[in-house]
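K.L.:
Sequence and predicted model, in that order:
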Amino acid sequence: MTDEHDAVPPAGAPGSARHVPVLLERCVELLAPALQEPGSVVVDATLGLGGHAEALLAACPQVRLVGLDRDPQALALAQARLAPHADRVDLRRTVFDGIADALDDLGIDRVHGVLFDLGVSSLQLDEVGRGFSYARDAPLDMRMDQAGGVSAADVLATYPAADLARVLREYGEERFARRIADRVVAARSREPLRTTQQLVDLVRDAVPAATRRTGGNPAKRTFQALRVEVNGELDALRAALPAALDALAVGGRLVVMSYQSLEDRIAKQVLAAGAASTTPPELPVELPEHAPRLRLLTRGAETVPAAEAALNPRAASVRLRAAERLREGTVERGVA
C-alpha cells in the first residue's frame, strides 16, 4: 500500500486546487439519501482539505456538517474552503476517535452520515518538512499534529530492535522487519537517524537486492509502519468506527475509504459484525433483538474506476465500504 491518495498540485496552490477528493461522486451518492431532511447532520471524521465536505454541503442544502481533523493547518485551509457554508459547519480539532466527545460538546445526539477517508492527506504529503514521503529528503517527523507526541525520529532513536521489528511487521507488513530493525539499532549507535533520506538509504541496504528490483521503493512499507505507529492510526480506527456507528440514527449511513489492507480489514470486520444476526443458531426463527443492526451498501470493497486512477494515481489503492443503520442498539465491535 501507499495511501498517498490525493493528486499532486502545483506548489503554493490553494487548498481547493491542491486537493482532489477520492471517489467524490460515489461518496455523495452513498451518503446523500440520508441527509435530505431538515436537521440532518453529517460528520466528516477526516476533514483534510474539505473536498468531500464541500461536495456534501452543496448536494445536501439541509445538512449540518461536523468536520474533525487533528491537523491545525488542514483545519484552517478547510475552514476557508467551506466559508460559503459557514452557518452549517462546525469544525473540531481532534483525532477521529474523539467523535463521541466532539458530538457531545456540540449537543448532538444522533447523526445521519459519517465519512472516513483514511490515510495521509495531500497537504501532509506535499509539505516536504512533514517527513511523510520517502520520495523527498526531510526531517523524520510524520506527526499529523506537530504540536506534540513522538516523531518518527524518536521512534527510531528509542525503540528496542524487537519493538521496532514488531511495528514494521504489523503495521507495514514488512517481510524484512528484523533485518531493518537491526540496521537501525546499529546505525543509531554511530549517529542519530534524522532525515528521510537516511532512512531510505538504510532500508535499501538492508533488504535483498532482488527485492529492491521490484515493487517500487523498498522503504514504502517502513514509512507506512512508522506513520501508523507515530499517529496511533489503527488503535484510533478501532475505537472510532464503533463510536461512529453508535452515533448513527436509524437510516443513517457510514462510508469508509481505506488505502491499505490493515485499515480495510478493521472496517470489514466492524461492518460485517453489525450486519450479522446474533440469533443463537439453535433457534428456528430470528429474534428481533438479535436482528442485524446494519445493512451493507457495497458488495465487498469497491475500488476506484480506472479513469479516476489514471488521473489521480494516489487513489489507486482505495477500498470503499459503506453501511446503513437498520435499528437501534449497540453495534458489535467485531475487532479483536
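P.N.:
Nice, I can see it.
K.L.:
okay, CA-based contacts and neighbour counts for the rest of this
P.N.:
Noted.
K.L.:
Helices along the stretch 1-150 of the chain, start to end?
P.N.:
Assigned by DSSP state H, counting those that start in this stretch, the stretch 1-150 of the chain shows helices spanning 15-18, 24-31, 51-59, 72-81, 99-105, 122-126.
K.L.:
Run the angle between the second one and helix 51-59 for me.
P.N.:
Pointing back at helix 24-31 there. 60 degrees (axes from the mean of the first three to the mean of the last three Cα atoms, to 10 degrees).
K.L.:
what do you get for the longest one?
P.N.:
Helix 72-81 and helix 51-59 are oriented at 20 degrees to each other (the same axes, to 10 degrees).
K.L.:
What residues of helix 72-81 count as buried?
P.N.:
Across helix 72-81, burial judged by 16 or more other Cα atoms under 10 Å covers 72, 73, 74, 75, 77, 78, 79, 81.
K.L.:
Identify the residues contacting the fourth one.
P.N.:
Residue 75 is in contact with 47, 48, 49, 69, 91, 93, counting by Cα atoms under 8 Å, 6 or more residues apart in numbering.
K.L.:
could you redo the last one with a cut-off of 7 Å?
P.N.:
Residue 75 sits next to 48, 69 when contact means Cα atoms under 7 Å, 6 or more residues apart in numbering.
K.L.:
Kindly provide the distance from it to residue 243.
P.N.:
22 Å (Cα to Cα, to the nearest Å).
K.L.:
And for the residue nearest to residue 169 when sequence neighbours are not counted, the neighbour number?
P.N.:
Closest residue in space to residue 169, ignoring its immediate chain neighbours: residue 177 at 5.5 Å, by Cα to Cα, 6 or more residues apart in numbering. Around residue 177 there are 25 other residues, counting by other Cα atoms under 10 Å.
K.L.:
Tell me if I'm right that residue 177 and residue 168 touch.
P.N.:
Yes: with contact defined as Cα atoms under 7 Å, residue 177 counts as touching residue 168 (5.4 Å).
K.L.:
what separates the residue nearest to residue 169 from residue 166, distance-wise?
P.N.:
From residue 177 to residue 166 the distance is 7 Å (Cα to Cα).
K.L.:
Residue for residue, what is the longest strand this structure has?
P.N.:
Longest strand in the chain by number of residues, with DSSP state E as the criterion: strand 248-258.
K.L.:
which ones are touching the residue nearest to residue 169?
P.N.:
Counting by Cα under 7 Å, 6+ apart, residue 177 makes contact with 165, 168, 169.
K.L.:
what helix or strand is residue 280 on?
P.N.:
Using DSSP states H and E, residue 280 falls within no helix or strand.
K.L.:
Let me fix that, I meant to ask about residue 246.
P.N.:
helix 233-247.
K.L.:
and here's the other structure:
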Amino acid sequence: MDFYHESVLLKETIESLNIKEDGIYLDGTVGGGGHSSEILKKLGQKGLLIGLDQDIAAINKSQETLSQISDNYKLFKTNYENFEEVLDSLNIEKIDGFLLDLGVSSFQFDKGDRGFSYKVDAKLDMRMNQDSSFSAYDIVNGYSKEEISKILWDYADEKWANRIAEFIVNARKTKKITTTFELVEIIKNAIPASARRKKGHPAKKTFQALRIETNNEINILRNTLDRMIDRLRPQGRICVISFHSLEDRIVKDTFRYKFLDCICPKEAPVCVCDKEREINIITRKPITPSEEELKNNNRSHSAKLRVAEKI
C-alpha cells in the first residue's frame, strides 16, 4: 500500500508560514510530503527544507515526492522532539519557520499491520516509530485498571473509561489481548447497547487514547514547542495543526505564555520577573477547514491551525 495523506489546511498553512525564498524551514511531521512539497516549491537555491518523521514509510514517500521538485531539502528519520540535534548537526542556529501537522496519516490508519484502525484486524501495535519497543499491546496488557481508565479519559474524554478499563483487565486474566478486533469486542461488551447505537464507532475514542499514549504525543508536544520558538529568527513563524482539544490547548497556552511581557502577580507594584514578550500571536482564534475542505476530506473535521511569529 502506498503512503497517502491528504494534507489538511494546506493553503492556509503555506500562506501562514510567510515563506521567504532563501529561508530555512523545518517540517517536523513530514508524512507523505504534502505540506513540504508546497514549501519546497517556494524556495530558491539558497533556501532549505528540513523534513523529520519517525516513520520510515513517510521518509521514503517524502524522498520520492520532494526529489521531483528540487534538491534543496534534507530528510531525517527522527521524532520532531529531536529537532535541535538535527539543526546542530547541520550547523544551523536559527530558522525561518516550523510546521507541525499532528494528524495521523491515512496510510498509518489504513495499512492493516500497523494496528491503528479499529476497522482492520491486526496485531495491537500503533507505533509511529516501528523501532520502538513499546506498543499498544504493552498498555492493554500491562497497565493497571486505573492507568487505562485515566488515559481513556484524559486523551479521549471517553465517558465509559472506567468500565472499558475494567473489562480489559478482566479479559486479559484469561488470555493476553493481542489483536485490534479482540480489543474492539471487549470495548463493545463494556459499553451498554443504548450507548453503542449513538453516532460513531464505540472503539474510536479508546483507539485514539491508546495511540496518543503509545507514542507519547502529548508530552512530546508540551516539551518541544517552546524550544522551537527559541530557535526561530525574528519574523520567523511556527504553524501547528492539531486534531485534539488537549493538543490545541497546549499550543494555545504555550503561545499565550510566550506572548506575555510580565508574569508578576497583579498586586505587585513593579515588574520584577524580567519576562519579555517573545512572539506575536497571528491567529487569535484558530484557523479551521473551509466548508469545501470539510466536504472533500473527512479527516479534516477537528483540525485547528495556530500561528505565531517571533519578535
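P.N.:
Cool, the structure landed. Fair warning: this is a prediction, and the values are worked out from it, not measured in the lab.
K.L.:
that older thread, so the longest strand of the first structure matches what in the second structure?
P.N.:
Aligning strand 248-258 of the first structure against the second structure (TM-score structural alignment) gives residues 232-242.
K.L.:
Superposed on the first structure, what's the mean shift for the matching stretch?
P.N.:
On superposition with the first structure, the mean distance recorded for stretch 232-242 of the second structure (mean Cα distance after the TM-score superposition for the first structure) is 0.5 Å.
K.L.:
and that stretch, which residues are buried?
P.N.:
Buried, per 16+ other Cα under 10 Å, within stretch 232-242 of the second structure: 232, 233, 236, 237, 238, 239, 240, 241, 242.
K.L.:
ok, the residue positioned nearest the centre of the first structure - contacts?
P.N.:
Central residue of the first structure (Cα atoms, centre = their mean): residue 118, 1.5 Å from the mean position. By Cα under 7 Å, 6+ apart, the contact list for residue 118 of the first structure reads 46, 257, 258, 259.
K.L.:
Kindly indicate which of the residues you listed lies nearest residue 14 of the first structure.
P.N.:
residue 46 (18.9 Å; Cα to Cα).
K.L.:
Matching the residue nearest to residue 169 of the first structure against the second structure, which residue comes up?
P.N.:
Under TM-score structural alignment, residue 177 of the first structure pairs with residue 161 in the second structure.
K.L.:
just residue 50 of the first structure next, same as before
P.N.:
For residue 50 of the first structure, the residue aligned by TM-score structural alignment is residue 33.
K.L.:
so how many other residues sit close to its match?
P.N.:
Neighbours of residue 33 of the second structure (other Cα under 10 Å): 27.
K.L.:
Skipping its backbone neighbours, what lies nearest it in space?
P.N.:
Nearest one to residue 33 of the second structure, counting by Cα to Cα, 6+ apart, is residue 62 at 4.6 Å.
K.L.:
Just give me the match in the first structure for that neighbour.
P.N.:
Using TM-score structural alignment, residue 62 of the second structure sits opposite residue 78 in the first structure.
K.L.:
Pull up the gap between its match and residue 195 of the first structure, please.
P.N.:
With Cα to Cα as the criterion, residue 78 of the first structure and residue 195 of the first structure are 29 Å apart.
K.L.:
Please, which helix or strand holds the residue of the first structure most remote from its centre?
P.N.:
Most distant from the centre of the first structure: residue 284, at 40.7 Å, with distances by Cα atoms, centre = their mean. Using DSSP H and E, residue 284 of the first structure falls within no helix or strand.
K.L.:
ok, back up a step: closest one of the buried residues of helix 72-81 of the first structure to residue 104 of the first structure?
P.N.:
Using Cα to Cα, residue 75 comes nearest to residue 104 of the first structure of the buried residues of helix 72-81 of the first structure, at 19.8 Å.
K.L.:
Alignment lookup: residue 88 of the second structure to the first structure.
P.N.:
By TM-score structural alignment, residue 88 of the second structure lines up with residue 104.
K.L.:
Chain neighbours aside, what residue packs nearest to residue 134 of the second structure?
P.N.:
residue 214 (6.9 Å).
K.L.:
neighbours of that neighbour, just the number please.
P.N.:
Residue 214 of the second structure - counted by other Cα under 10 Å - has 21 other residues nearby.
K.L.:
Cross-check the contact I'm expecting between it and residue 135.
P.N.:
Yes: assessed by Cα under 7 Å, residue 214 of the second structure is found in contact with residue 135 at 5.6 Å.
K.L.:
what touches both of the two?
P.N.:
126, 127.
K.L.:
quick one, what contacts residue 35 of the second structure?
P.N.:
7, 10.
K.L.:
which residue lines up with residue 213 of the second structure in the first structure?
P.N.:
The alignment partner of residue 213 of the second structure in the first structure, by TM-score structural alignment, is residue 229.
K.L.:
quick one: what helix or strand has the spatially closest residue to that match that is not a sequence neighbour in it?
P.N.:
Ranked by Cα to Cα, 6+ apart and with sequence neighbours excluded, the top spatial neighbour of residue 229 of the first structure is residue 167, at 7.0 Å. Assigned by DSSP H and E, residue 167 of the first structure falls within helix 161-172.
K.L.:
Now name the helix or strand holding residue 250 of the second structure.
P.N.:
Assigned by DSSP H and E, residue 250 of the second structure falls in helix 245-259.
K.L.:
Can you point out the buried residues in that helix?
P.N.:
For helix 245-259 of the second structure, the neighbour count (16+ other Cα under 10 Å) marks 247, 248, 250, 251, 252, 255, 256, 257, 258, 259 as buried.
K.L.:
What residues does the residue nearest to residue 134 of the second structure make contact with?
P.N.:
Listed by Cα under 7 Å, 6+ apart, the contact partners of residue 214 of the second structure are 126, 127, 134, 135, 136.
K.L.:
if I pick the second one, what's in contact with it?
P.N.:
What it means is residue 127 of the second structure. Counting by Cα under 7 Å, 6+ apart, residue 127 of the second structure has contacts 135, 214, 215.
K.L.:
Residue in the first structure paired with it?
P.N.:
Matched to the first structure by TM-score structural alignment, residue 127 of the second structure sits across from residue 143.
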